[in-house]
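> all I have is the shape, not the residue letters:
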């Protein structure tokens, strides 16, 4: 069964449940601040593990003490789908354990 894009209303409703996440063009995105470069790198590795588990990958950027993600679903024409929110939710669950804010 093909993955269906979410409506703008569904995206807005889902984003209201994920503080810090926003719609950035055709992707949902969030940036995190961490206490050190090592903590940021560890978060990137943990996110990469989750992405492999879900077989769904974001654009993931490591800064000195920051991590940024932006994601949409390429197989759905580069639109936002439920898969993107599944990944965002998983990242939200693990980020506090790395000291992310």
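That came in fine, so what should we check first? Quick caveat, the model's predicted, so the values are computed rather than measured.

> C-alpha only now, for contacts and for neighbours.
OK.

> host element of residue 28?
strand 27-33 (DSSP states H and E).

> regarding stretch 90-101, how distant is the last residue from the first?
15 Å (Cα to Cα, to the nearest Å).

> and what of stretch 50-65?
20 Å.

> before we move on, what SS does the one residue sitting closest to the centre of the chain have?
Centroid-nearest residue in the chain, with Cα atoms, centre = their mean: residue 88, separated by 3.9 Å. Going by DSSP: H, G, I helix; E, B strand; the rest coil, the secondary structure assigned to residue 88 is helix.

> second one coming, line it up with the first:
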């Protein structure tokens, strides 16, 4: 079973992920992107999540996409696989023209 990371461990792991932040219970980021390209980005995120077998809360709005990641099996805390999901989402973001 995955092990929850401390807030300090999370901060260390996301320091190379621009725009990502933590409150110690989740990691999250908002991307500025127009609606239709944002919808394509959300579909890409869904594919990444299915590939990893781990899912986030992802919200599409008129001018953006918001992603919030934590592990429900850990009571809503962050584990290594949450960091990996964030890294994969971040790697995909550039191909969608996000800001």
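Great, that's in hand. Everything quoted here is computed from the prediction, not taken from an experiment.

> before we move on, back to that, ok, now which ones touch the alignment partner in the second structure of the residue nearest to the centre of the first structure?
Mapped onto the second structure by TM-score structural alignment, residue 88 of the first structure lines up with residue 86. Counting by Cα atoms under 8 Å, 6 or more residues apart in numbering, residue 86 of the second structure touches residue 69.

> relative to residue 30 of the second structure, how far out is residue 86 of the second structure?
For residue 86 of the second structure, the distance to residue 30 of the second structure - Cα to Cα - is 12 Å.

> against the second structure, where does the lengthiest helix in the first structure fall?
Ranked by number of residues, the top helix in the first structure under DSSP state H is helix 37-54. On the basis of TM-score structural alignment, helix 37-54 of the first structure is assigned to residues 35-52 in the second structure.

> buried ones in that stretch?
For stretch 35-52 of the second structure, the neighbour count (16 or more other Cα atoms under 10 Å) marks 37-39, 41-42, 44-46, 48-49 as buried.

> what about the helix or strand where residue 92 of the second structure lies, how far off from the first structure?
Using DSSP H and E, residue 92 of the second structure sits within helix 80-93. Superposing on the first structure and averaging over aligned pairs (mean Cα distance after the TM-score superposition for the first structure), helix 80-93 of the second structure comes out at 0.4 Å.

> can you verify residue 67 of the first structure is assigned to a helix?
No: assignment of residue 67 of the first structure by three-state DSSP gives strand, placing it outside any helix.

> list the contacts of it.
Residue 67 of the first structure touches 31-34, 40, 43-44, 60-61, counting by Cα under 8 Å, 6+ apart.

> would you reformat the residues you listed as JSON lines and include distance to residue 2 of the first structure?
Listed next are the contacts of residue 67 of the first structure as JSON lines, based on distance: Cα to Cα, whole Å:
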{"residue": "31", "distance to residue 2 of the first structure": "29"}
{"residue": "32", "distance to residue 2 of the first structure": "32"}
{"residue": "33", "distance to residue 2 of the first structure": "35"}
{"residue": "34", "distance to residue 2 of the first structure": "37"}
{"residue": "40", "distance to residue 2 of the first structure": "35"}
{"residue": "43", "distance to residue 2 of the first structure": "31"}
{"residue": "44", "distance to residue 2 of the first structure": "29"}
{"residue": "60", "distance to residue 2 of the first structure": "25"}
{"residue": "61", "distance to residue 2 of the first structure": "29"}
